[in-house]
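S.K.: okay, structure incoming, though there's no sequence with it:
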């Protein structure tokens, strides 16, 4: 039985180590800010200041939960938001979602739209 354990152990270690690269992402610049908050991914959030977070629970569909988060981001004055989770609760048709809100980075001219810094 010992000879079978070694290949399985080696395979499990190889899979574990290769899965670590899935979590590492190459930094990317965020898109230009717009009048409404823009959804970004994790790789685009590295240079942005975090200004808050929010969670919503809405009845409807996953799209309704995403729209509710976008509205919350706009209310908070965020330029960008990153959705962390969209999940149906134990009640059918009731969706839970959460996001992180980001402001504009100091490096790009993205203060108030239309006004120079």
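M.R.: Yep, that arrived. Model, not experiment: these values are computed from the prediction. Numbers count the residues shown, from 1 in each chain.

S.K.: please make it C-alpha for all contacts and neighbour counts, starting now.
M.R.: Will do.

S.K.: wait, what's in contact with the most centrally placed residue in the chain?
M.R.: Geometric centre of the chain, nearest residue: residue 82, 3.2 Å, by C-alpha atoms, centre = their mean. For residue 82, the contact set (C-alpha atoms under 8 Å, 6 or more residues apart in numbering) comprises 39, 40, 41, 42, 45, 99, 100, 101.

S.K.: residue 99 too?
M.R.: Contacts for residue 99 (C-alpha under 8 Å, 6+ apart) come out as 53, 54, 55, 69, 81, 82, 83, 84, 85.

S.K.: next, the one to line up against it:
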């Protein structure tokens, strides 16, 4: 009797855990959205806005300062490449403090 109750609790807990994990995956993915209208300068867009756009390349940068300095350098590279849009995948600090 105790074994059946324990198995029932474990089964329900495992089912709940599976449902929560699957719903978390769908929450992170998001539904595709259209990109904003093209302007005279490159615009930063989210990953879910890239559907239907052509990738022209990738860039990386390493600067001292703040994360905003790294984003400004990426924006400048997008301007130099004459891109309409750009997506920032990750901004991460290196081992050296203040280096992005």
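M.R.: Thanks, I have it. All values derive from a computational prediction rather than experimental measurement.

S.K.: the helix or strand where residue 4 of the first structure lies vs the second structure, average offset?
M.R.: Residue 4 of the first structure belongs to helix 2-23 when assigned by DSSP states H and E. Superposing on the second structure and averaging over aligned pairs (mean C-alpha distance after the TM-score superposition for the first structure), helix 2-23 of the first structure comes out at 2.1 Å.

S.K.: which position in the first structure pairs with residue 36 of the second structure?
M.R.: With TM-score structural alignment defining the correspondence, residue 36 of the second structure maps onto residue 31 in the first structure.

S.K.: I misspoke; the intended subject was residue 17 of the second structure.
M.R.: Counting by TM-score structural alignment, residue 17 of the second structure lines up with residue 12 in the first structure.

S.K.: just give me the neighbour total for that match.
M.R.: Other residues near residue 12 of the first structure come to 12 when the count uses other C-alpha atoms under 10 Å.

S.K.: just to revisit the earlier point, report all helices and strands that the helix or strand just after the helix holding residue 4 of the first structure contacts.
M.R.: Counting by DSSP H and E, the next helix or strand C-terminal to helix 2-23 of the first structure is strand 38-39. Applying 3 or more C-alpha pairs under 8 Å, 6 or more residues apart in numbering; DSSP states H and E, one finds that strand 38-39 of the first structure contacts strand 80-88.
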